[in-house]
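Asker: sharing a model that was predicted from the sequence below.
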Amino acid sequence: MQVLDNERHPDAEAGKDGNRQAGSLYDLIPANPQNAKPAGEWNTAEIKVYKGSVWHIQNGETILEYHLWTPEWNNLVAGSKFPALNPDWANVASEGYIGLQDHGDDVWYRNVQIREL
């Protein structure tokens, strides 16, 4: 789930149809609706994953749903830049690590919780 200042970061205008804006599945699927609050205000975010189904919930609203390991998922990834980086990228692990990444800009998190469904 992309965390981004849509108003100030140039990546918000890159990609296709807003697929690099806050809440999106980076460079693959745009958030709809785009309901991110501006920098300086707190956004809430949840990612729910259950049996290959994934929901992005931003500010209390489901903004994205997709399904891993399906033909649609495989086609989506195959048409992206990711196979060039890792040919096995579509085969997302069913368990592993959770990471938070930034590119040098200020970002704050609070009340981070991880629960098994």
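Answerer: Happy to help now that I have it. Numbers count the residues shown, from 1 in each chain.

Asker: switch to C-alpha atoms for all contacts and neighbour counts from now on
Answerer: OK.

Asker: of all the residues in the longest helix that the chain contains, which ones are buried?
Answerer: In the chain, taking DSSP state H as the definition, the longest helix is helix 71-78. Buried residues in helix 71-78, counted by 16 or more other Cα atoms under 10 Å: V77.

Asker: could you point out which element follows it?
Answerer: Reading on from helix 71-78 to the C-terminus, the next helix or strand found by DSSP states H and E is helix 82-85.

Asker: just how off-centre is that following helix within its chain?
Answerer: The chain centroid and the centroid of helix 82-85 are separated by 17 Å under Cα atoms, centre = their mean, to the nearest Å.

Asker: stretch 80-93: end-to-end distance?
Answerer: From its first residue to its last, stretch 80-93 covers 18 Å (Cα to Cα, to the nearest Å).

Asker: and A31, how close does it get to P71?
Answerer: To P71, A31 is 21 Å away according to Cα to Cα.

Asker: and P38, by the same measure?
Answerer: From P38 across to P71, the span is 36 Å (Cα to Cα).

Asker: same check on Y26?
Answerer: Distance of Y26 to P71, given as Cα to Cα: 19 Å.

Asker: same check, this time on E41
Answerer: Distance from E41 to P71, counting by Cα to Cα: 38 Å.

Asker: repeat that for Y97.
Answerer: Distance from Y97 to P71, by Cα to Cα: 25 Å.

Asker: so how far is the longest helix of the chain from its chain's centroid?
Answerer: Counting by Cα atoms, centre = their mean, helix 71-78 is centred 16 Å from the centre of its parent chain.

Asker: got another one to weigh against that:
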Amino acid sequence: MLKQTLLIALFAGISYAGAQTKFQPQDTEFYEPVPPVVKTSRTAAPSDAIVLFDGSNLNEWVSEKDGKSPAAWTVQGQVLTVKPGTGGIVTKKNFEDFQLHVEWKSPEVIKGEGQGRGNSGIFLQGKYEIQVLDNDDNKTYTNGQAGSIYKQQPPLAEARKQEDGWHTYDILYTAPRFNSNGILIKRGMVTVIHNGVLVQYNSELQGTTEYIGLPKMVAHGAGPIAIQDHGDLVSFRNIWIRELK
């Protein structure tokens, strides 16, 4: 209806503004598709989310080293804490495009400096790291501080910890796409909100986040969420994910 009206207006030499007057309100209203209902709460994950950690167990995770379940990290008082030396943990399930919520806290005892203080990381599809680090008065390279896409993109701002010491990451992720020959046809994109502050905005992934050297473009499909064991007692809670389709 809209397209036909505009074409008629153009061919008749009528201005768009004039054509607008011929519309009725219902001409630009539609009732399908109907969005699904998602119930929300201040104290729980959205109703359509997959809960990856709610404080009770590590049933959704395995050890990155040997694939054993449950993973060896410590669960106490509804909090998950890195057990140094045991290696990272990865989700049993693989994901593509998603909304990910993670809450994390630096170790209670402050020690070390730079990358040696409260270091961990959230890996999207097991390949692209959003850095976790104790930033407070801790100088390091800016593309390695909390909120950065590690060694690629510094955050737009440094969001300090909240009053209770817990940080929140809300991550919106669009996975890269590759054709059947493994050639990149669309770069991955990441938006990160850190403690309510936008720190990555549609940032394009240049490839894997490497500690040494340049990013590598590796063709892949869906992949897990991984959390890094960097040897520090970083804690996590309230981890959930919403698949976007």
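Answerer: Nice, I can see it. Quick caveat, the model's predicted, so the values are computed rather than measured.

Asker: now the TM-score, please.
Answerer: TM-score for the superposed chains, counting by TM-score structural alignment, normalised by the length of the first structure: 0.69, backed by 99 aligned residues with a Cα RMSD of 2.6 Å.

Asker: quick check: L52 of the second structure is in a strand.
Answerer: Yes - under DSSP: H, G, I helix; E, B strand; the rest coil, L52 of the second structure falls within a strand.

Asker: right, and it touches I241 too?
Answerer: Yes - shown here, L52 of the second structure and I241 form a contact pair, counting by Cα atoms under 8 Å, at 7.2 Å.

Asker: residues touching the alignment partner in the first structure of H167 of the second structure, list them.
Answerer: Using TM-score structural alignment, the equivalent of H167 of the second structure in the first structure is N43. With contact set as Cα atoms under 8 Å, 6 or more residues apart in numbering, N43 of the first structure has these partners: 36-37, 58-59.

Asker: most neighbours of all those, which one?
Answerer: When neighbours are taken as other Cα atoms under 10 Å, the top entry among these is Q58 (24 neighbours).

Asker: nearest spatial neighbour of whichever residue in the second structure pairs up with it, skipping sequence neighbours?
Answerer: Structural alignment (TM-score structural alignment) places Q58 of the first structure against H194 in the second structure. Spatial nearest neighbour of H194 of the second structure, chain neighbours left out: Y169 (4.9 Å); criterion: Cα to Cα, 6 or more residues apart in numbering.

Asker: again, but for E7 of the first structure
Answerer: In space, and not counting its chain neighbours, E7 of the first structure is closest to P38: 7.0 Å by Cα to Cα, 6+ apart.

Asker: contacts only, for the one you found.
Answerer: Applying Cα under 8 Å, 6+ apart, we find P38 of the first structure in contact with 5-7.

Asker: what's the ChimeraX line that selects buried ones from these?
Answerer: Buried members of the contacts of P38 of the first structure can be picked out in ChimeraX with the line below, counting by 16+ other Cα under 10 Å:
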select :5,6
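
Asker: narrow the contacts of P38 of the first structure to those in strands?
Answerer: Of the contacts of P38 of the first structure, none are assigned to strands by DSSP state E.

Asker: what ranges do the helices span in the second structure?
Answerer: For the second structure, helices defined by DSSP H occupy the ranges 2-11, 16-20.

Asker: I'd like those helices written out as JSON lines, with distance to S203 of the second structure and mean neighbour count added.
Answerer: Below are those laid out as JSON lines (distance: least, Cα to Cα, whole Å; neighbours: other Cα atoms under 10 Å):
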{"stretch": "helix 2-11", "distance to S203 of the second structure": "35", "mean neighbour count": "12"}
{"stretch": "helix 16-20", "distance to S203 of the second structure": "37", "mean neighbour count": "12"}
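
Asker: now these as CSV including distance to I185 of the second structure?
Answerer: Output for the helices of the second structure, formatted as CSV (distance: least, Cα to Cα, whole Å):
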stretch, distance to I185 of the second structure
helix 2-11, 31
helix 16-20, 37
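
Asker: among these, which is nearest H230 of the second structure?
Answerer: Nearest to H230 of the second structure among the helices of the second structure is helix 2-11 (57.2 Å), distances taken as Cα to Cα.

Asker: which helices and strands sit right next to that closest one?
Answerer: Secondary-structure packing of helix 2-11 of the second structure (3 or more Cα pairs under 8 Å, 6 or more residues apart in numbering; DSSP states H and E): helix 16-20.

Asker: which bit of the first structure covers the helix it packs on?
Answerer: Using TM-score structural alignment, helix 16-20 of the second structure corresponds to no residues of the first structure.

Asker: that helix - contacts with which helices or strands?
Answerer: Applying 3+ Cα pairs under 8 Å, 6+ apart, one finds that helix 16-20 of the second structure contacts helix 2-11.

Asker: residue boundaries of the strands in the first structure?
Answerer: Using DSSP E, the strands of the first structure run over residues 45-50, 53-58, 61-67.
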